[in-house]
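**Q** got a predicted structure here, sequence first:
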Amino acid sequence: MDVSEVFGFIKDFGFPMVLSWFLLVRMENKLAGLTAVIGELSCNIAALRGDVPKKQA
């Protein structure tokens, strides 16, 4: 994606829309990683409580 294409999107859709889209695309991978870590944390907490055996990494 080149600069003229980005400026075209800004002209057509407006700066707030383009900025929101850009930030959402950038954060998508970080959110997926966070979801995985939260799932792992949930398993570790359950293992500490004795609900399930601890998963070996």
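**A** Looks like it arrived, so ask away.
**Q** every contact and neighbour count from this point should use C-alpha atoms.
**A** Noted.
**Q** any buried residues in the longest helix seen in the chain, and which?
**A** The helix that spans the most residues within the chain, counting by DSSP state H, is helix 15-49. Neighbour-count burial for helix 15-49 flags 18, 43-44 (criterion: 16 or more other C-alpha atoms under 10 Å).
**Q** next up, a second structure to put side by side with the first:
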Amino acid sequence: MNDFVYLLSNVGFPIVICLYLLMRIEGKIEALTGAILALESTISSNHE
């Protein structure tokens, strides 16, 4: 049981932090993708 608690505290916490950060980064990447697509359409409409 002591080994399980040690493993959970040393491995589980970093996994939870990584998952949290990946979810936050995913939202930011989606926002950046939308901004790039909007910029692309703006440039295309001004170029013509």
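**A** Nice, I can see it. Computed from a predicted model, the values in this text were never measured in an experiment.
**Q** let me see the TM-score of these two.
**A** With the length set by TM-score structural alignment, normalised by the length of structure 2, the two chains reach a TM-score of 0.59; 41 aligned residues with a C-alpha RMSD of 2.6 Å.
**Q** coming back round to it: can you name every helix or strand that the longest helix of structure 1 contacts?
**A** Helices and strands touching helix 15-49 of structure 1, by 3 or more C-alpha pairs under 8 Å, 6 or more residues apart in numbering; DSSP states H and E, are helix 3-13.
**Q** and the helix it packs on with helix 15-49, angle?
**A** Put simply, helix 3-13 of structure 1 runs at 100 degrees to helix 15-49, going by axes from the mean of the first three to the mean of the last three C-alpha atoms, to 10 degrees.
**Q** just the closest of the buried residues of helix 15-49 of structure 1 to residue 32 of structure 1, please.
**A** Set against residue 32 of structure 1, the nearest of those by C-alpha to C-alpha is residue 43 (17.1 Å).
**Q** aligned to that closest one, what sits in structure 2?
**A** Correspondence of residue 43 of structure 1 to structure 2, assessed by TM-score structural alignment: residue 41.
**Q** try residue 27 of structure 1
**A** Match for residue 27 of structure 1 (TM-score structural alignment): residue 25.
**Q** tell me the centre residue of structure 2?
**A** What sits nearest the mean C-alpha location of structure 2, by C-alpha atoms, centre = their mean, is residue 25, with 2.1 Å.
**Q** do you know how far that residue is from residue 17 of structure 2?
**A** Applying C-alpha to C-alpha, to the nearest Å, the value for residue 25 of structure 2 to residue 17 of structure 2 is 12 Å.
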